[in-house]
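Q: I would like the atomic coordinates for the input below:
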Amino acid sequence: MSLTEGFTVTHRRYVPHSHAHYGGDLVDGAYGLGLFGDVATELLIRTDGDEGLFAAYSAVEFLAPLRAGDVVEATATLVRVGTRSREIDFEARVVCRRAPDRGPSAADVLDPPLLVTRARGTVVAPPRP
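A: So this is what the prediction gives:
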């Protein structure tokens, strides 16, 4: 287990079309926050040997649209270690995006990736034995 500031965990996921809720195949912001919860869980397992509990977000910024058909990368970086609390910075970036103008299944790798959501949150780990 590594309980050091700067420790990072990253997940990637394809955003299925069943998650589009709005015109233009837009996906709601809660989808990204769900990804942040998942990546925070793995971070806590790796740092504390326990899933812990998500306590709060202190900031959330929706910077660009997330769309059905995207491949999104969610990263959690440990920025502060308290006795039981852990402060984490989150970023979600689109790394691939569909290109419907070229065909129904065409897609592009984005270089650089598109930052769509940024947040800071606090999680709580159980007391260490």
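Q: make it CA atoms for all contacts and neighbour counts henceforth
A: Noted.
Q: tell me which element the residue nearest in space to the middle of the chain is part of?
A: For the chain, Ala74 is the residue whose C-alpha lies nearest the centre (C-alpha atoms, centre = their mean; 3.1 Å). Ala74 is located in strand 71-81, with elements delineated by DSSP states H and E.
Q: before we go on, could you also do this sequence so I can check it against the first one:
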Amino acid sequence: MTKAEVGLTVTHRRYVPYSHAHYAGHLVDGAYVLGLFGDVATEVCIQADGDEGLFASYSDVQFLQPLRAGDVVEVTATITRVGNRSREIEFAAAVVCRGRPDVSESAAEVVDPPLPITRATGTVVVPVR
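A: Sure thing, here's the model as predicted:
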């Protein structure tokens, strides 16, 4: 029996290590955030349907601000539509802490309010049970 319902929300947080920086200024590629969206979508499917599900597509992705190594990023997934096997999910990513290498090698600060960096809408599918 499915527990999938509009409004089910899952949130993950992750520290972004410097080993993931690919560009000048310690920038991290946008695919990193899309990978995090996949992780949080997996938990949404597990909680809603008792199955990891499969990511079918993105209908929209917007990169709003850069993600940098040393950031702590929060990703959220919320079910916005429930079909027979499909679930439409809205994703959001925001930086909640940011490294401050300009102050010292280990300096960091809380970003308040969090800085939105990526938004997306996607569809997952789950098996019929």
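Q: gap between the counterpart of the residue nearest to the centre of the first structure in the second structure and Val103 of the second structure?
A: When the second structure is aligned by TM-score structural alignment, Ala74 of the first structure is paired with Val75. Distance, Val75 of the second structure to Val103 of the second structure, using C-alpha to C-alpha, to the nearest Å: 27 Å.
Q: would you mark the buried spots in the top strand by length along the second structure?
A: Longest strand in the second structure by number of residues (criterion: DSSP state E): strand 108-125. Using 16 or more other C-alpha atoms under 10 Å as the test for burial, strand 108-125 of the second structure gives Ala108, Leu115, Pro116, Ile117, Thr118, Arg119, Ala120, Thr121, Gly122, Thr123, Val124, Val125.
Q: what's the nearest residue to Ala92 of the first structure if we skip its chain neighbours?
A: Ala74 (4.4 Å; C-alpha to C-alpha, 6 or more residues apart in numbering).
Q: cool, Val71 of the first structure as well?
A: Per C-alpha to C-alpha, 6+ apart, closest to Val71 of the first structure is Tyr14, 4.3 Å.
Q: same deal with His20 of the second structure?
A: Val28 (6.1 Å).
Q: please apply the same query to Asp71 of the second structure.
A: Arg98 (4.3 Å).
Q: give me the element that neighbour is part of.
A: Per DSSP H and E: strand 86-99 holds Arg98 of the second structure.
Q: wait, the match of Ala74 of the first structure touches Ala92, no?
A: Yes - using C-alpha atoms under 8 Å, Val75 of the second structure is in contact with Ala92, at 5.6 Å.
Q: from Tyr31 of the first structure, how far out is Gly82 of the first structure?
A: Distance from Gly82 of the first structure to Tyr31 of the first structure, by C-alpha to C-alpha: 28 Å.
Q: more neighbours, those two?
A: Tyr31 (13 against 9; other C-alpha atoms under 10 Å).
Q: how near is the more buried one to His21 of the first structure?
A: For Tyr31 of the first structure, the distance to His21 of the first structure equals 11 Å [C-alpha to C-alpha].
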